[in-house]
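> Please work out how this folds:
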Amino acid sequence: MPASRNPVLITGCSSGIGRAAADLLVKAGYTVYATARRPETLADLAAAGAHTLALDVTDEESMTAAVRAVEDTHGHVATLVNNAGYGVYGPIEEVGLDEVRRMFETNVFGLARMTQLVLPGMRAAGAGLIINIGSMGGRVAFPVGGYYHATKYAVEAMSDALRAEVGSFGIDVALVEPGPIRTSFEETINSSAAVGNPDSPYADLVAKVQDVNSGAYDSKLLAADAGAVADVILKAVESSKPRTRYLVTATARGLVHARRLGGDTVWDAIVRRQFS
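The predicted structure is shown next:
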């Protein structure tokens, strides 16, 4: 266990990837601060040995207080896992922009602000690790998910820029890009307001996307449990030189490489075949 990786602060631990990562890192012996908007949802992680804090990545006072609590005890946050996020789905034409702004506040601006808050302490310590939880959807885009993909494309760009900016201070930046992961994500995107409009000219496309998503998340071959992402997060934390990117699931690796190698023509043909 690299001593420079303790303590670990993780956002969005009430369920899914954040919860699995906090649990695994505690079991591996790390000092973990598991956070959520409602800290009462973290009782089992507290019982397992995690420190729990209230943290809402859309609230400046909440973010500042959480980082200060860790720094008051340990001097600095050694590892930040920017995990908090969610998806809003629907056609570009139909999704309300207020919903899009709220999603950007969590997925992009919350991640950015948490990063800003921990960096001074990391620079002073001469070491640190920031792990951003992105998505294969930050490198490929599917219909009806355009705004969600936009948030994850933003995380890709920010991670690349940040890596170049802070490397000389001894700070590493790693980007984890999961494919389909069996969490509450599918339920969240399928319940998005713009997805359920039967009078929409996109209704048939939306129904097809929902069907394809359900098949992917139900498949043992195409999807994985949150523990698969937690394993990759632990791998990055324990590495003295973390990789810049970690694609999680064979689905993610296959689609990202198909997009990269095939270009627009091949990718558009894949999308047409999948969603026609």
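
> going forward, measure contacts and count neighbours with C-alpha atoms only.
Fine.

> List the buried residues of stretch 269-276.
By neighbour count with 16 or more other CA atoms under 10 Å, stretch 269-276 contains the buried residues 270, 275.

> Could you also give me the structure for this second sequence? I'd like to compare it with the first:
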Amino acid sequence: MAKHIIVTGSSRGIGLELVKILTEKGHKVLALSRNSKPVKELALDGVDAIDFDLRKEEDLTILDGFIKNHWGSVDVLINNAGALINKPFSELSREDFKKVYDVNIIGLASITQLIIPYMPKDGHVLSISSMGGVQGSVKFPGLAAYSSSKGAVITLTELLAEEYKESGPCFNVLALGAVQTEMLEEAFPGFQVNTSAWDMAKYIADFSLSGHQFYNGKMLQVSNSTP
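This is a model prediction of the structure:
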């Protein structure tokens, strides 16, 4: 049965591959990113793409209107959008921290608040974190803002699963290891890893559709490297 699935951060990398994979599986996808052009150019059946910034209240209002007028319900929300700044801690400004947290935790929380009322009891909110946000993991230097924000995503997921355990939906978080994406190349030019965006997107897509049958409030480490 076709599901209604929202994917944030869909203009490139894992998000763009998620849109392709979920559409191939026959689901209806709403692709959200600050640049909807890459998704629109694919001209895929069953996909709607909206220019969307997690930090803007007016964009959340537009999203709310779309769901009310076109879908009525949302089965899966994949919180994939992220902001990353690679700088030594001593050089990170207050604005750097605000930019990263505004997208990675405040924006994520805001869209999740909006979508929950449209979700059935067996709906699934799947957030994408990082191995850098996992306590006890080896850390990449330079990612103080990014990795700490991703740690907050893990804790928020655990809290929401407890808060909504009677009414649903389910909440899980995947802590990803390094994936060969544009974001990785921008942060660490020349750094090469074995996992492609498509490979990781395939895993995330499958988990978004079935993982909540087995997990709720859980963080799963998805990494074949340390860090």
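
> Any chance you could compute the TM-score here?
Laid over one another, the chains give 0.89 as their TM-score (TM-score structural alignment, normalised by the length of structure 2), with 221 aligned residues with a CA RMSD of 1.9 Å.

> Could you pull up the residues touching the most far-flung residue of structure 2 relative to its centre?
Relative to the C-alpha centroid of structure 2, counting by CA atoms, centre = their mean, Ser90 is the outermost residue, at 28.3 Å. Contacts here follow CA atoms under 8 Å, 6 or more residues apart in numbering; on that basis Ser90 of structure 2 touches nothing.

> Longest helix in structure 2, please.
What stands out as the longest helix in structure 2, according to DSSP state H, is helix 144-163.

> Pull up the aligned stretch in structure 1 for the helix or strand following that one.
Under the assignment DSSP states H and E, the closest C-terminal helix or strand after helix 144-163 of structure 2 is strand 170-176. Taking TM-score structural alignment as the measure, structure 1 aligns residues 172-178 with strand 170-176 of structure 2.

> Please state the offset of that stretch from the chain centre?
9 Å (CA atoms, centre = their mean, to the nearest Å).

> what about it, how far off from structure 2?
On superposition with structure 2, the average gap between stretch 172-178 of structure 1 and its aligned counterparts reaches 1.2 Å (mean CA distance after the TM-score superposition for structure 1).

> In stretch 108-127 of structure 2, which residues are buried?
Of the residues in stretch 108-127 of structure 2, 108-112, 115-116, 118-120, 123-127 count as buried by neighbour count, 16+ other CA under 10 Å.

> In structure 1, what residue corresponds to the residue farthest from the centre of structure 2?
Matched to structure 1 by TM-score structural alignment, Ser90 of structure 2 sits across from Glu93.

> Confirm its match sits in a helix?
No: assigned with DSSP: H, G, I helix; E, B strand; the rest coil, Glu93 of structure 1 falls outside any helix and is coil.

> now it: how far from Met122 of structure 1?
Plainly put, Glu93 of structure 1 is 42 Å away from Met122 of structure 1 if you go by CA to CA, to the nearest Å.

> Repeat that for Ser219 of structure 1.
Counting by CA to CA, the gap between Ser219 of structure 1 and Met122 of structure 1 amounts to 41 Å.

> all helices for the stretch 1-150 of structure 1, in order.
Under the criterion DSSP state H, counting those that start in this stretch, the stretch 1-150 of structure 1 carries helices at the ranges 16-27, 43-48, 60-74, 97-104, 111-125, 146-166.

> Include distance to Asn213 of structure 1 when you put the ones you listed into a markdown table, please.
Below are the helices of the stretch 1-150 of structure 1 laid out as a markdown table (distance: least, CA to CA, whole Å):
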| stretch | distance to Asn213 of structure 1 |
| --- | --- |
| helix 16-27 | 17 |
| helix 43-48 | 30 |
| helix 60-74 | 33 |
| helix 97-104 | 20 |
| helix 111-125 | 26 |
| helix 146-166 | 14 |
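
> highest average neighbour count across those?
Counting by mean count of other CA atoms under 10 Å, helix 16-27 has the highest mean neighbour count of those, with a mean of 22.

> Would you mind getting the angle between it and strand 171-178?
130 degrees (axes from the mean of the first three to the mean of the last three CA atoms, to 10 degrees).

> Helix 16-27 of structure 1 corresponds to what range in structure 2?
When structure 2 is aligned by TM-score structural alignment, the counterpart of helix 16-27 of structure 1 is residues 13-24.

> Surely Ala258 of structure 1 touches Thr265?
No: the pair formed by Ala258 of structure 1 and Thr265 falls short of the contact definition of CA atoms under 8 Å, at 10.9 Å.

> From the neighbour counts alone, determine which of the two ranks first.
It is Ala258, of Ala258 of structure 1 and Thr265, that has more neighbours when counted by other CA atoms under 10 Å, with 15 against 9.

> And the residue nearest to Gln274 of structure 1 when sequence neighbours are not counted, how far from Gly254 of structure 1?
Taking CA to CA, 6 or more residues apart in numbering as the measure, Gln274 of structure 1 lies nearest to Val212, with 7.8 Å between them; neighbours along the chain are not counted. Remark: distance between Val212 of structure 1 and Gly254 of structure 1 (CA to CA) = 17 Å.

> what's the first-to-last distance across stretch 101-112 of structure 1?
Taking CA to CA, stretch 101-112 of structure 1 runs 15 Å from one end to the other.

> Oops, could you answer that again for stretch 46-54 of structure 1 instead?
From the first residue to the last, stretch 46-54 of structure 1 extends over 13 Å; the measure is CA to CA.
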